[in-house]
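1. sequence? don't have it. structure:
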């Protein structure tokens, strides 16, 4: 009922109307509380939204920074991968070179081993040959010693009566035979011949006066075939005697 309607009702009738409590004050209080609560809710939602937006912005900034870091790391790892690949290729090449060098060294070692075996075989053969040679030389020395003992009386005759003198020729294996009494015009004139006894076959090193090659060869054949010094000296003396007459 409005105030105009109440004013239109007479006082006595108005006094008789029942009193009605519509609860406006309570409603007003509740509305005020609701408004406060709603404002608080809105404020909290606003704060949460602001916080969420702040966190989102921060997270977005962090994500952007992380992306930058990831890109840098990716670039770094790509560069490292390139370096590793280059190093790997280099190591592969070095390994191949090393293997080739090892193969070369092994081949050289095998070759040297074969050469050493060949040299060892040659040394053994040479040692055997030297041993045989020594034995042969010893046998020849013994034969020469025996021949010398056999020829000693005859050589003494040659030295005393035929003017033969035997001397060294500057080397242990060279012997000089000097003849005199060959030249009737000059009995003291010397004729000499130098013989090498280094090997089994004797060799004439020189003669004074000079003898031709055919004569020396003939005298050497007599010596090497008969092994008789006396016969050799006799043949040489005859050749020098011919030279003295000429």
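-> It's in. None of these values were measured; they are calculated from a predicted model.
2. contacts and neighbour counts: CA atoms only from here.
-> OK.
3. could you say what helices and strands the helix or strand hosting residue 166 packs with?
-> According to DSSP states H and E, residue 166 maps onto strand 164-168. Other elements packing on strand 164-168 under the criterion 3 or more C-alpha pairs under 8 Å, 6 or more residues apart in numbering; DSSP states H and E are strand 174-179.
4. Follow the chain on from the strand it packs on and name the next helix or strand.
-> strand 191-196.
5. tell me the angle that next one makes with strand 164-168.
-> 40 degrees (axes from the mean of the first three to the mean of the last three C-alpha atoms, to 10 degrees).
6. Would you mind getting the angle between strand 191-196 and strand 174-179?
-> Going by the same axes, to 10 degrees, strand 191-196 makes 160 degrees with strand 174-179.
7. so which helix or strand takes in the residue positioned nearest the centre of the chain?
-> By C-alpha atoms, centre = their mean, the mean C-alpha position of the chain lies nearest to residue 105, the distance being 6.0 Å. Assigning secondary structure by DSSP H and E places residue 105 in helix 24-161.
8. How far off centre is that helix?
-> Its chain's average C-alpha position is 17 Å from that of helix 24-161, according to C-alpha atoms, centre = their mean, to the nearest Å.
9. and that helix, what does it pack onto?
-> Against helix 24-161 (3+ C-alpha pairs under 8 Å, 6+ apart) you get helix 229-245.
10. For the helix it packs on, list every residue counted as buried.
-> Neighbour-count burial for helix 229-245, counted by 16 or more other C-alpha atoms under 10 Å, picks out 229-230, 232-233, 235-237, 240-241, 244.
11. Next one for the comparison:
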């Protein structure tokens, strides 16, 4: 309960009119009042100290909490910085990998384009080869038919050829490019085994003698006559007669 001090009053006029003036200070009351005042001051001091102590305690707790939060925030910031560095490194790595991947994709695309070009070229070659094969097959079929026809014709001609060979005393052999090798024996009386021959080209509209062994001076006249008469067998007989004349030293015969 708060102390309400009692008021100190005195009459100054009465005091001054007294021959022995004195003032009754009422010391006990004053002391009581002073003690009450000191007690109130002490209570106020204690309450203030308690309040200050409580505030300090609360402030210390809040400061500790604030420091803990600050340390936690600092730790989180440090972790975030580390994560940021790691993320930047990861980002740089991914960018480098992406660049490498883009370069690889570009290289693959160039390879694919090159392969497409090669494929198109090879396909064109394949088509060309297929056309060639088809043409060759057709040619083979035609050749087969032609060969069958020639074989059938040869089966009829061979006996006639053998008969003409016996009749003309010569051997007739087919060569490349529609040429005939015609050879004679028993021409040289001194050497019956000596061979005389000439190659007749029948591929063109006119007959040609490619080679004679031995050479015949009268060959151009004989070939001209052959192209006029178209009589191959008479021409073979005349060539044999020319070989016989040269081999045995006989006089020149009339080939006109």
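-> Alright, I've got the coordinates. For clarity, every value in this text was computed on a predicted model and none was experimentally measured.
12. Could you quantify their similarity as a TM-score?
-> Between these two chains, after superposing, the TM-score reads 0.58 (TM-score structural alignment, normalised by the length of structure 1); 211 aligned residues with a C-alpha RMSD of 5.1 Å.
13. Translate the residue nearest to the centre of structure 1 into the numbering of structure 2.
-> Under the alignment (TM-score structural alignment), residue 105 of structure 1 maps onto residue 122 of structure 2.
14. Relative to residue 29 of structure 2, how far out is its match?
-> 132 Å (C-alpha to C-alpha, to the nearest Å).
15. Over to residue 112 of structure 2?
-> Distance from residue 112 of structure 2 to residue 29 of structure 2, by C-alpha to C-alpha: 118 Å.
16. Residue 211 of structure 2 now?
-> Distance from residue 211 of structure 2 to residue 29 of structure 2, by C-alpha to C-alpha: 177 Å.
17. just residue 62 of structure 2 next, same as before
-> Applying C-alpha to C-alpha to residue 62 of structure 2 and residue 29 of structure 2 gives a distance of 48 Å.
18. Can you give me the first-to-last residue distance of stretch 157-171 of structure 1?
-> 26 Å.
19. what packs against the helix or strand hosting residue 180 of structure 2?
-> For residue 180 of structure 2, the host element (DSSP H and E) is strand 179-184. Judged by 3+ C-alpha pairs under 8 Å, 6+ apart, strand 179-184 of structure 2 is in contact with strand 170-175, strand 196-201.
20. contacts for the last one?
-> By C-alpha atoms under 8 Å, 6 or more residues apart in numbering, the residues outside strand 196-201 of structure 2 that reach it are 177-185, 187, 207-214, 243.
21. and with 7 Å instead?
-> With contacts defined as C-alpha atoms under 7 Å, 6 or more residues apart in numbering, strand 196-201 of structure 2 is touched by 178-185, 207-214.
22. Repeat that for the first one.
-> Outside of strand 170-175 of structure 2, the residues that reach it under the criterion C-alpha under 7 Å, 6+ apart are 165, 180-185.
23. redo that, cut-off 10 Å
-> For strand 170-175 of structure 2, contacts defined as C-alpha atoms under 10 Å, 6 or more residues apart in numbering pick out 161-162, 164-165, 179-186, 196-197, 199-201, 236-237, 240.
24. who are the neighbours in contact with residue 42 of structure 2?
-> Contacts for residue 42 of structure 2 (C-alpha under 10 Å, 6+ apart) come out as 36, 48.
25. can we see that at 7 Å?
-> By C-alpha under 7 Å, 6+ apart, residue 42 of structure 2 has no neighbours at all.
26. Tell me how far it lies from residue 13 of structure 2.
-> 38 Å.
27. Ok, residue 85 of structure 2 next?
-> Counting by C-alpha to C-alpha, the gap from residue 85 of structure 2 to residue 13 of structure 2 is 94 Å.
28. Between these two, which is the more surrounded one?
-> residue 85 (12 against 8; other C-alpha atoms under 10 Å).
29. Map that one onto structure 1.
-> In structure 1, residue 85 of structure 2 lands on residue 68 (TM-score structural alignment).
30. ok, now residue 158 of structure 2?
-> By TM-score structural alignment, residue 158 of structure 2 lines up with residue 141.
31. go on, residue 76 of structure 2?
-> Using TM-score structural alignment, residue 76 of structure 2 sits opposite residue 59 in structure 1.
32. Give the burial count for its match, as a bare number.
-> 12.
33. Same check on residue 86 of structure 2?
-> By other C-alpha under 10 Å, neighbour count at residue 86 of structure 2 equals 12.
34. Check the one 5 residues further on too.
-> With neighbours defined by other C-alpha under 10 Å, the count for residue 91 of structure 2 comes to 12.
35. repeat for residue 126 of structure 1
-> 13.
36. Could you find the counterpart of it in structure 2?
-> Looks like residue 126 of structure 1 aligns to residue 143 there (TM-score structural alignment).
37. how far away is its match from residue 187 of structure 2?
-> Distance from residue 143 of structure 2 to residue 187 of structure 2, counting by C-alpha to C-alpha: 39 Å.
38. Now the two most distant members of the buried residues of helix 229-245 of structure 1.
-> Distance extremes for these: the farthest pair is 229 and 244 at 22.0 Å, using C-alpha to C-alpha.
39. after superposition, how close is stretch 134-141 of structure 2 to structure 1?
-> Once fitted to structure 1, stretch 134-141 of structure 2 is off its aligned match by 1.8 Å on average (mean C-alpha distance after the TM-score superposition for structure 1).
40. that older thread, mind checking which of the contacts of strand 170-175 of structure 2 are buried?
-> 165, 179-185, 196-197, 199-201, 236, 240.
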